[in-house]
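Enquirer: The amino acid sequence is not available; the structure is as follows:
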């Protein structure tokens, strides 16, 4: 296609002597800037930086702390002390609950035996004594009189049912 067939005109127009006068106008502008007295656009007042530091410090007041870390330290220390004391107290209270055979009275032992606790559990005792034959237990056991003498020596009273 030819340019004439497109029928498009340029939208921008430049004056005829624009490029000829451009160099002259640029030189005039540069010369004018050289002879014009240069002034700063902004002025800083005297002692501005010294005064600004003071004014900033005055405007930002110190905030009082609501939550002090020293209080947190004391709270944590008291919780740890309470935890330690409770563990020690629980341990000592459990140790005092232990019952030893020497602490039992003969009445308590007799009540224990009368409740037929051992009669129902004889099969468990025999299972524990598998290695020892039943004959050796019978031969080595003392007769009833020796057992009665032994129990009377330690102030145990035999019930007539046994």
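Expert: Structure's in. What do you need? In this text the structure is predicted, and so the values were computed from the model without any measurement.
Enquirer: Please count neighbours and contacts with C-alpha atoms only from this point.
Expert: Noted.
Enquirer: Enumerate the positions of the strand or helix carrying residue 53 that are buried.
Expert: Assigned by DSSP states H and E, residue 53 belongs to helix 48-59. Within helix 48-59, no residue is scored as buried using 16 or more other Cα atoms under 10 Å.
Enquirer: Heading C-terminal from that helix, find the next helix or strand.
Expert: Next along the chain from helix 48-59, counting by DSSP H and E, comes helix 69-96.
Enquirer: mind listing what's buried in that following helix?
Expert: Buried residues in helix 69-96 (16+ other Cα under 10 Å): none.
Enquirer: tell me what that helix is packed against?
Expert: If you count contacts as 3 or more Cα pairs under 8 Å, 6 or more residues apart in numbering; DSSP states H and E, helix 69-96 packs onto no helix or strand.
Enquirer: Please tell me how far residue 77 sits from residue 56.
Expert: 40 Å (Cα to Cα, to the nearest Å).
Enquirer: what residues are up against residue 74?
Expert: For residue 74, the contact set (Cα atoms under 8 Å, 6 or more residues apart in numbering) is empty.
Enquirer: how much space between it and residue 80?
Expert: When residue 74 is compared with residue 80 (using Cα to Cα), they lie 10 Å apart.
Enquirer: who touches both of those two?
Expert: Contacts common to residue 74 and residue 80, judged by Cα under 8 Å, 6+ apart, are absent.
Enquirer: another one to put next to it:
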């Protein structure tokens, strides 16, 4: 109870008040990570901004508290990335192979950086490195819920080696 007699309910959400008194929920507390130099990264906010890139079908930002930058696992949008590769004359055997190509990784990273700038994200919120994932995340794969929300822990465990590689 506060001094005005209001009762607050602890939901684990992060919100902000608008000048008109409205409370907007902007993220979950557990989805906020503190980086090495004390900056806080709101994973959900960053993911929503970067999902604007045409190359992103799905994305999970990973912020390691022992580093000063975050990284991203990007489920690549197959049609967009293949169209780009065709325009570049980039040869590849299949979509998984295309996702391994350095040129494709650089193109997607540049697109994410552009989306981050448009959303006015801070430099530390913009992924420094990215891993392209060829296979979609579906409820059947266990990586997202039926409502298509990320199962962060499951994704982290599944792509543990890839995440370690991004910080190597």
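Expert: That came through fine. It should be emphasised that the depicted structure is a prediction, and the values quoted were computed from it without experimental measurement.
Enquirer: Please state their TM-score.
Expert: Put the two chains on top of each other and the TM-score (TM-score structural alignment, normalised by the length of structure 1) is 0.19; 47 aligned residues with a Cα RMSD of 4.3 Å.
Enquirer: Which other helices and strands does the helix holding residue 53 of structure 1 contact?
Expert: Checking 3+ Cα pairs under 8 Å, 6+ apart, helix 48-59 of structure 1 ends up next to no helix or strand.
Enquirer: Need the residues that contact it.
Expert: Residues contacting helix 48-59 of structure 1 (Cα under 8 Å, 6+ apart): none.
Enquirer: tally of neighbours for residue 25 of structure 2?
Expert: 11 (other Cα atoms under 10 Å).
Enquirer: Can you tell me the element it falls in?
Expert: Secondary structure from DSSP H and E places residue 25 of structure 2 in strand 23-28.
Enquirer: Now do the end-to-end distance for stretch 56-74 of structure 2.
Expert: Stretch 56-74 of structure 2 has an end-to-end distance of 6 Å (Cα to Cα).
Enquirer: What are the boundaries of the helices in structure 2?
Expert: 43-50, 78-88, 95-100, 102-118, 152-158, 160-166 (DSSP state H).
Enquirer: Now do the fourth one and helix 78-88, the angle between them.
Expert: For the pair helix 102-118 of structure 2 and helix 78-88, the angle between their directions (axes from the mean of the first three to the mean of the last three Cα atoms, to 10 degrees) equals 120 degrees.
Enquirer: Just the buried residues of the strand holding residue 25 of structure 2, please?
Expert: For strand 23-28 of structure 2, by 16+ other Cα under 10 Å, it's 27, 28.
Enquirer: What are the contacting residues of that strand?
Expert: 12, 13, 14, 15, 16, 17, 18, 42, 44, 45.
Enquirer: ok, now how distant is residue 71 of structure 2 from residue 61 of structure 2?
Expert: 6 Å.
Enquirer: quick one, which of these two is more surrounded?
Expert: Ranked by neighbour count (other Cα under 10 Å), residue 71 of structure 2 and residue 61 place residue 61 first, with 24 against 20.
Enquirer: residues in contact with the nearest residue to the more buried one once chain neighbours are set aside?
Expert: Nearest residue to residue 61 of structure 2 in three dimensions, chain neighbours excluded: residue 72, at 4.5 Å (Cα to Cα, 6 or more residues apart in numbering). By Cα under 8 Å, 6+ apart, the residues touching residue 72 of structure 2 are 59, 60, 61, 62, 127, 129, 130, 131.
Enquirer: for the first one, what are its contacts?
Expert: I take that to be residue 59 of structure 2. 47, 50, 51, 72, 73, 74, 75.
Enquirer: Residue 33 of structure 1 - how many residues pack around it?
Expert: 10.
Enquirer: If you count neighbours, what's buried in the strand or helix carrying it?
Expert: Using DSSP H and E, residue 33 of structure 1 sits within helix 18-35. Buried residues in helix 18-35 of structure 1, defined by neighbour count with 16+ other Cα under 10 Å: none.
Enquirer: Ok, stretch 156-168 of structure 2 next?
Expert: For stretch 156-168 of structure 2, a neighbour-count test (16+ other Cα under 10 Å) marks 156, 162, 163 as buried.
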